[in-house]
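*Asks:* got a predicted structure plus its sequence, pasted below:
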Amino acid sequence: MANRNVKGHVQSLIAAVQFLTRIPVPLTVPFEERTLARSVIYFPAAGALIGIVSACGLGLFAWLLPPLAAAVVALALWIALSGGLHVDGWMDTADGVLSHRSRERMLEIMKDSRVGAMGVIAGVLLLLFKFALLAELAEAVPSRPSMLVWLVVCPIWSRWWMGAAIALYPNARQGQGMGAMFHGVRWRHPAAAFAAAFLLTAAALNAVGYSLPEAAGAAALFAAISALTGLAGASWLARKLGGLTGDTYGALNEGVEVAFLAAVIVVWRLMEQA
């Protein structure tokens, strides 16, 4: 029984990495209800992998290239690690909810594989904002390499919120679409994911010199920022659509990421001026 339980969790971890990233894991796992529901626990771990690779890329390019160029390359790497899945969700969501049509028509627009004007505008603005924030980090990295830790931590909390949103809000498509794959998610899954995200964050911060109380305090602060941002976005989308969809989970991930990075830059600048 214990071996079967361990095997199930390993399969769920692999499923989380395969579902949320393009990092190759040459193993086959059953994408069934129980495995997918439990994979939510490991969403932060998948985010940590994306963050580690992205931070290593930004750190390398910040030493070799000017900050703006380094930010472009790091942003491309960051997007590639998830296969553009969440950016696509952001654009599809913008096309639907900014069309100001009926709920049913919004959902139809979001299913269309073609990208409309609002999706393009929203996508460009998102990438410009991320680029600007990464450029700020790239400029700081040569003198303060520890700033890279925030790029590690950022995807941890955005992926945690995706799991929380799956548990908190109904599926807008009533059993259809990607969101229906996770209908077995219960609150215990994102609750366990929160614990994992908190521990991963505290460990990452402690590794770059923060004391354990400082790391725990910073983890609590940015967990709150991520949760409040995600809750505001998810509540607004759910009112528009009658629930959430696979596209909106991706949009929420992107929204939490930019809010997290913006908060990091604001806090850092305030501390520099103090």
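*Replies:* Arrived safely.
*Asks:* C-alpha from now on. contacts and neighbour counts both.
*Replies:* Noted.
*Asks:* run a quick neighbour tally on E139.
*Replies:* Applying other C-alpha atoms under 10 Å, we find 17 residues neighbouring E139.
*Asks:* from E136, how far off is W161?
*Replies:* Separation of W161 from E136 (C-alpha to C-alpha, to the nearest Å): 25 Å.
*Asks:* please compare the first structure with the one that follows:
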Amino acid sequence: MMKWVQAAAAAFQFLSRFPVNISLDYSPTLFRRSVKFYPLVGAVIGLVVWSGATGVSYLLPALPAAVLTLILWVGLTGGLHLDGWMDTADGVLSYRSREQMLDIMKDSRVGAMGVLACVLLLMLKLSLIYSLIIDGHHYSGLLLLPLIWSRWFMVHAMYSWPKARGKEGLAGGNFHGLSRGQIWGTFLLAIILSGVAVAILPLLRSDSMLWTTVLLGFITIPLAAWVAGTWLARKLNATLGGLTGDTYGALNEFVEVVALLMLVLLLNHM
């Protein structure tokens, strides 16, 4: 039991800024064991973001409420995935050779392409949060779904595509050799957490709403996450010859915003 507690703590320490005060001896084994809890980290971040959105929307107009919600969202992750998104944009959009792209992604400095990619992503995410708040949909637990399934896809990507730097770097050194059982365990946890999210429905008023939320939670959002993430992962794999720690973060951000976009699109047409 203790090893799974340590794995869960490692997942929260690595992917979030929650104060998990447990001293851990990080090793590749612990990293690999922790991935099973990635959807749980997403769900907890989503729960806090959802609670924050609900609270600030009572006090403020929709736009400043959306801005504060986004600040909370980014703050809870420590900007970890945004950093990967920016580094990936800097490398891939440099249109250099594969080796030069990987070198650019290792550079701690952010270039013009990374800044542009970050600004555009945050603008889109802000507009989607605003849409949910102004239409009242933020009161439902469906806001948790993009955070759950984006983190599930990171684990799926770790298993499904090769590592661009072999066994070097964060990806190759710590996430190499995931088992099929770990992947299915992560998927099962994402399904269970989606069921919890669907159950948090103060907006529930009719049977039609129930079936819509079930469709969103168990089919539409998971499918959108898989399709969008697979498309980008294949592009990155073809360009870089595999994936890296930075591209996992980029995939998380991309899948998260696509799932959020699908959520807004479908909720606004119910």
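*Replies:* Sure, I can see it. All values reported here derive from a predicted model rather than from experimental measurement.
*Asks:* thinking again about what came up before, which one's more surrounded, W161 and E136 of structure 1?
*Replies:* Ranked by neighbour count (other C-alpha under 10 Å), W161 of structure 1 and E136 place W161 first, with 30 against 15.
*Asks:* just the helices in structure 2 please.
*Replies:* Per DSSP state H, structure 2 has helices spanning 2-15, 28-34, 38-59, 62-77, 80-92, 98-106, 112-134, 145-160, 169-174, 180-199, 207-215, 221-240, 245-267. These are given in chain order.
*Asks:* need the ones you listed in a markdown table (columns: distance to I22 of structure 2).
*Replies:* What follows is the helices of structure 2, written out as a markdown table (distance: least, C-alpha to C-alpha, whole Å):
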| stretch | distance to I22 of structure 2 |
| --- | --- |
| helix 2-15 | 7 |
| helix 28-34 | 14 |
| helix 38-59 | 16 |
| helix 62-77 | 18 |
| helix 80-92 | 20 |
| helix 98-106 | 29 |
| helix 112-134 | 32 |
| helix 145-160 | 22 |
| helix 169-174 | 20 |
| helix 180-199 | 23 |
| helix 207-215 | 37 |
| helix 221-240 | 32 |
| helix 245-267 | 24 |
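*Asks:* which of those helices has the highest mean neighbour count?
*Replies:* Highest mean neighbour count of the helices of structure 2: helix 145-160, a mean of 26 (counted as mean count of other C-alpha atoms under 10 Å).
*Asks:* could you find the counterpart of E168 of structure 2 in structure 1?
*Replies:* Alignment note (TM-score structural alignment): E168 of structure 2 maps to Q176 of structure 1.
*Asks:* how many other residues sit next to that match?
*Replies:* Neighbourhood size, Q176 of structure 1 [other C-alpha under 10 Å]: 12.
*Asks:* distance of G136 of structure 2 from T54 of structure 2?
*Replies:* G136 of structure 2 is 9 Å from T54 of structure 2, by C-alpha to C-alpha.
*Asks:* oh sorry, the question was meant for L24 of structure 2
*Replies:* The gap separating L24 of structure 2 from T54 of structure 2 is 35 Å, by C-alpha to C-alpha.
*Asks:* cool, and M123 of structure 2?
*Replies:* 20 Å.
*Asks:* what's the closest non-adjacent residue to the residue mapped onto V196 of structure 2 from structure 1?
*Replies:* Alignment note (TM-score structural alignment): V196 of structure 2 maps to A203 of structure 1. The spatially closest residue to A203 of structure 1, leaving aside those adjacent along the chain, is A215, at 7.6 Å (C-alpha to C-alpha, 6 or more residues apart in numbering).
*Asks:* what sits against that neighbour?
*Replies:* Going by C-alpha atoms under 8 Å, 6 or more residues apart in numbering, A215 of structure 1 touches 201-203, 205-206.
*Asks:* let me have these in CSV, extended by distance to R114 of structure 1.
*Replies:* Below are these laid out as CSV (distance: C-alpha to C-alpha, whole Å):
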residue, distance to R114 of structure 1
T201, 38
A202, 41
A203, 42
L205, 41
N206, 45
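*Asks:* from the residues you listed, which is closest to V266 of structure 1?
*Replies:* L205 (17.9 Å; C-alpha to C-alpha).
*Asks:* mind checking how far that closest one is from A218 of structure 1?
*Replies:* According to C-alpha to C-alpha, L205 of structure 1 stands 8 Å off from A218 of structure 1.
*Asks:* same check on A203 of structure 1?
*Replies:* For A203 of structure 1, the distance to A218 of structure 1 equals 11 Å [C-alpha to C-alpha].
*Asks:* do the same with A140 of structure 1
*Replies:* According to C-alpha to C-alpha, A140 of structure 1 and A218 of structure 1 sit 19 Å apart.
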